[in-house]
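Undergrad: everything below, folded, please.
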Amino acid sequence: MTELLPVAVLGARGRMGAEAVRAVDAAADLELVAALGSSDPLDTLVSAGARVVVDLTVPEATADNVAYAVEHGMHAVVGTTGWTAERLERLEALLAGSAGTGVLIAPNFALGSVLATAFAATAARYFESVEIIELHHPDKADAPSGTAVRTAQLVARARAAADVPAGPDATRDQLDGARGARVDGVPVHSVRLRGLTAHQEVLLGSPGEQLTIRHDSFDRASFMPGVLLGIRSVAQHPGLTVGLDGYLDLQTGGTGR
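TA: As a prediction, this is how the structure comes out:
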């Protein structure tokens, strides 16, 4: 009989967490050993025998949760935002002392979104201009979204490697924020609107043509194949991986920083 992989979900009472609990519970090769809310003690992870911890909590808690997992030899799959460069550096230092332990921090678990970001990074080398529009429900706490930030970073990296100059922009007078936020030089615009779930467009333009790469998540169930992929793969990727693309055979890559 095949041994089941014991998995714990943190943030199990949230919308994403509840969806992850259902997905893990339904997977034939996984065993849900703990589903913890914000007030539940992390010691339960040890007593339950979890080998992989899925963190879908809040930015204020995620760094401590992941540190606890790593310190106790558990792999972590993280979908929570709030991972600054400083926090990532501390996590990398912690992982350096925990050989064989893997952590995946994924701005987006929807496989279609990961692919759209990879396609955008590939296409960005061939277009004069690129801008990003991300659209989410109004309960989302951060702007731009982690997915948009990740997309802009990979787009900027690809353009820099190809020596593509900044896109033309003759704007001289503007209201504050009218041209969006700049992430590594790429304009990113955020929309928060009731009725939306998670959506992103990358607009690429050159004289006489435009390419739009869009991904839409209409339900949180769209994130679960990526969550399950992360759970099943994290042990084979020791250290820190940022972006689910690091686990896929994509040209952009996502391993490390």
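Undergrad: all contacts plus neighbour counts: C-alpha atoms, from now on.
TA: OK.
Undergrad: which stretches of the stretch 101-250 of the chain form strands?
TA: According to DSSP state E, counting those that start in this stretch, the stretch 101-250 of the chain carries its strands in the segments 102-105, 129-136, 181-183, 186-192, 198-206, 209-217, 239-242.
Undergrad: E19: which of those is closest?
TA: Proximity to E19 (CA to CA) singles out strand 209-217 among these, at 14.1 Å.
Undergrad: isn't I231 right up against A50?
TA: No - the pair I231 / A50 is not scored as a contact, 11.6 Å apart, by CA atoms under 8 Å.
Undergrad: reformat the strands of the stretch 101-250 of the chain as CSV; add distance to V7.
TA: As requested, the strands of the stretch 101-250 of the chain are exported to CSV (distance: least, CA to CA, whole Å):
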stretch, distance to V7
strand 102-105, 14
strand 129-136, 29
strand 181-183, 35
strand 186-192, 33
strand 198-206, 26
strand 209-217, 25
strand 239-242, 19
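Undergrad: would you mind measuring from the residue positioned nearest the centre of the chain to V149?
TA: By CA atoms, centre = their mean, the chain has its centre lying nearest to P107, at 1.3 Å. Distance check for P107 against V149: by CA to CA, to the nearest Å, it reads 9 Å.
Undergrad: Proceed likewise with the subsequent sequence, for comparison:
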Amino acid sequence: MSKVRVVVAGASGKMGSEALRMIEKQEDLELVACIDLHNDGKKVKEIEGLPNFDALFYNDIDRCFSNEEADVLIDLTSPEVGYRHTKKAIENGIRPVVGTTGFTKEQITELSSLAKKQKTGAVIAPNFAMGAVLMMQFSKLAAKYFPDVEIIEKHHDQKLDAPSGTAVKTAELIQEGRKKKVQGHPDEQETIDGARGADFDGMRIHSVRLPGLVAHQEVIFAGPGENLTIQHDSFHRESFMSGIKFAIDHVVNMDELVYGLENLMLDKE
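TA: You can find the predicted model right below:
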């Protein structure tokens, strides 16, 4: 069986380095290159704390794709860079698996059209922790019966986007099953702007950013005399790797873009 040739973008970051360690453990994956702003021209094994790979670092995606043959791009960068990388990968017939959040709906639509035109599979997932995906699906189900809901998401203080992609995706799924409702007292006033969080279709999303956190979310539903809380916690970035591997296994046989890991998980069932 031939190995899937992988490029990792953002490889020297915390998520990227964890992806390298995941690849190291997989017999069916081969790391062929890394893309990063730093370490251009160096081998992975030359960087302290990274696995013993001979693959090179590139600081330019075009040069990387010109010099290396790849099947899959794992992108764990930032929204702006991730969008550009995803588009470049699809144009080059390389299947992107993207864990970067913050893409706009317009960008998702554009990339979906491009993937369909190129007949190239792609996976963009706000969260690759499989437990988090299930948390979102359970929330969608609960919203049919509990339209009063608030979301509290908590991440490390280096996260750039707020609310998180997972919180937005959760709210979108809840919106599908929830009877439209504006929550709170009609005369409610914020004595400090933003105290009630972001308003998404009448429900509220709250973002917490503190050092020491990784990725955590509570979805709190309420009805007369009862509360239902659905909670997921990622205590280590290793929690995202099983979902990334799951996405790689599927994307190599796909010819279109899928947004949200749940679509692959549900299809499997």
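Undergrad: which of the strands of the stretch 101-250 of the first structure sits most buried?
TA: strand 102-105 (a mean of 26; mean count of other CA atoms under 10 Å).
Undergrad: that one: average distance to aligned residues in the second structure?
TA: Superposed on the second structure, strand 102-105 of the first structure shows a mean distance to its aligned partners of 0.9 Å (mean CA distance after the TM-score superposition for the first structure).
Undergrad: report the aligned residue range of the second structure for that strand.
TA: The aligned range for strand 102-105 of the first structure in the second structure is 121-124, by TM-score structural alignment.
Undergrad: for that stretch, which outside residues touch it?
TA: Identification of contacts with stretch 121-124 of the second structure by CA atoms under 8 Å, 6 or more residues apart in numbering yields 90, 95-100, 115, 247, 251-261.
Undergrad: who touches stretch 260-268 of the second structure?
TA: Residues outside stretch 260-268 of the second structure that contact it (CA under 8 Å, 6+ apart): 123-128, 130, 133-134, 137, 243, 247, 250, 258.
Undergrad: buried stuff in that stretch?
TA: G260, L261, E262, L264, M265 (16 or more other CA atoms under 10 Å).
Undergrad: quick one: map L204 of the first structure onto the second structure.
TA: Match for L204 of the first structure (TM-score structural alignment): F221.
Undergrad: you'd agree that match is up against K144?
TA: No - the criterion here is CA under 8 Å, and F221 of the second structure misses it with K144 at 10.7 Å.
Undergrad: what about the helices in the second structure?
TA: 14-25, 61-67, 79-91, 105-118, 130-143, 165-177, 241-251, 262-268 (DSSP state H).
Undergrad: what's the mean deviation for the fourth one versus the first structure?
TA: Average distance, helix 105-118 of the second structure versus aligned residues of the first structure after superposition (mean CA distance after the TM-score superposition for the first structure): 1.9 Å.
Undergrad: for the third one, same thing?
TA: Averaged over the aligned pairs, helix 79-91 of the second structure sits 1.2 Å from the first structure after superposition, using mean CA distance after the TM-score superposition for the first structure.
Undergrad: in the first structure, which residues correspond to that helix?
TA: Under TM-score structural alignment, the match for helix 79-91 of the second structure is residues 59-71.
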